[in-house]
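Colleague: Next one to model:
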Amino acid sequence: MFFTMNENGFQTKLGFDELQISPQEDHGFRPYQLFVSSIVGCSGGVLRKILQKMRVQVDDIHISAQVQRNEEKANRIEKIHLTFMLYGENIPLGKVEKALKITRKNCSMIQSVADSINITEEVEIKDTDLPKSD
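Modeller: Predicted structure coming up:
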C-alpha cells in the first residue's frame, strides 16, 4: 500500500476505490473509524463463513461496535464491544456461540490487537423481521 499526503490527511488508491483518511470526519475516514471497521469487517466475515460451514442458516448479520477511548493516553482505543445481531428463523444459539469462539481465534484483526485492546463480544438472535433502514 502506498499513501500520499493531501491538504486534509492522506489518501491511497486501492483495488475497489480511493481511500481518504483524515482526522476531520468531513474530509475522510478517521483513523479510529478505519481501525474499528477492520475489526468488525474481519470478525463479521469470519463468523459468516463459519456459520455457513456449520450449516446455520442466517438471513442477515448486523454488528454494533461500542468503543472506549482513553483521552489521557493519546485517545487510544482501550475496549471494543461487539454485538452480533443475527436474523433468521430457528437459529441455534449454542452453535452461534461456538462459531463466535472460533471466529475470535481466526480473525486476523482481533488477533493482531488481542494483547493490547480488550475486545468483547455478545450475540443476539432476532427473528426474520429486519430493522428498517433510515
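Colleague: Going by C-alpha atoms from here, please, whenever you check contacts or count neighbours.
Modeller: Will do.
Colleague: Nearest to the middle of this structure, which residue? Look it up for me.
Modeller: Val40 (0.6 Å; Cα atoms, centre = their mean).
Colleague: what about Val36, which SS state?
Modeller: Recorded secondary structure, Val36: helix (DSSP: H, G, I helix; E, B strand; the rest coil).
Colleague: ok, now Met109?
Modeller: Once three-state DSSP is applied, Met109 turns out helix.
Colleague: got the contact list for it?
Modeller: Residues in contact with Met109, defined by Cα atoms under 8 Å, 6 or more residues apart in numbering, are 38-39, 42-43.
Colleague: next up, for comparison:
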Amino acid sequence: MKFSFENDCLVGYLEFGNLYASPNSLKGYKPYELMVTSLVTCSGALLVKLLQKKRIAFTNVSFQAEGNRNPDIANRIESIKITAYITFENVIAKEQLEKIEQLVIKNCGMLQTIIDSVNVTYSIQTKPAYGEGDAYD
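Modeller: Modelled structure (predicted):
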C-alpha cells in the first residue's frame, strides 16, 4: 500500500481506488470511522460466509456499531459494540446464533487484532422474514 499527505489529508492509493483520511470530516474519513468500518467489514463478511456455509437462509443483513472512547488517554477506543441485524427466512435457535457470534469473534482477524486491548461485544439480532415475530429481538 502506498500513502501520501496532500491538502491536509492522507491519501491511500489502494487496489480498489484512492482513500482519503483526515481528522477533518470535510477532507476525508476519520481514522475512528476507518477503524470501526474495518471491524464491521471483516466480521460482517465472515458472518455472511458462516451463514452460507451452514445453509442458513437469510434475506437481509445490516449492522450498527458503537464505540466508547477515553478522552483522558489519547481518545483511545475503550470498547466497541457491533450488532448484526439479520432477517432470516426461518426461526433460528438462540443457541445456534450464540455459537455463530463466538465463531465470528474467534475467526475475524481484525477483531482478534484488538481484542486484548479493546472490549469487544458482538451480537446478532433476528427477525423472521415470514410468520410470527415482532421487530428485532
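Colleague: picking up where we left off before, counterpart of the residue nearest to the centre of structure 1 in structure 2?
Modeller: In structure 2, Val40 of structure 1 lines up with Val40, judged by TM-score structural alignment.
Colleague: Tell me if its match really is in a strand.
Modeller: No - counting by three-state DSSP, Val40 of structure 2 is located in no strand; its state is helix.
Colleague: hang on, isn't it packed against Ile82?
Modeller: Yes - Val40 of structure 2 is within contact range of Ile82, at 7.1 Å (criterion: Cα atoms under 8 Å).
Colleague: Mutual contacts of those two, please.
Modeller: Common neighbours of Val40 of structure 2 and Ile82 (Cα under 8 Å, 6+ apart) are 63, 65.
Colleague: From Val91 of structure 2, how far off is Asn81 of structure 2?
Modeller: Quick fix: residue 81 of structure 2 reads Lys, not Asn. 24 Å (Cα to Cα, to the nearest Å).
Colleague: coming back round to it: by neighbours, which of the contacts of Met109 of structure 1 wins?
Modeller: Neighbour count (other Cα atoms under 10 Å) singles out Ser43 as the most crowded of these, with 24 neighbours.
Colleague: Find the nearest non-adjacent residue to that one, please.
Modeller: The shortest distance from Ser43 of structure 1 to any non-neighbouring residue, by Cα to Cα, 6 or more residues apart in numbering, is to Cys107 (5.5 Å).
Colleague: Check whether that neighbour really touches Gly41, as I assumed.
Modeller: No - taking contacts as Cα under 8 Å, Cys107 of structure 1 lies outside contact range of Gly41: 9.5 Å.
Colleague: Same drill for those two, tell me which one is more crowded.
Modeller: Counted by other Cα under 10 Å, Cys107 of structure 1 and Gly41 do not tie: Cys107 has more neighbours, with 19 against 15.
Colleague: which SSE is the residue lying closest to Ile50 of structure 1 once chain neighbours are set aside in?
Modeller: For Ile50 of structure 1, ignoring the flanking residues on the chain, the nearest one in space by Cα to Cα, 6+ apart is Ala99 at 6.2 Å. Ala99 of structure 1 belongs to helix 93-106 when assigned by DSSP states H and E.
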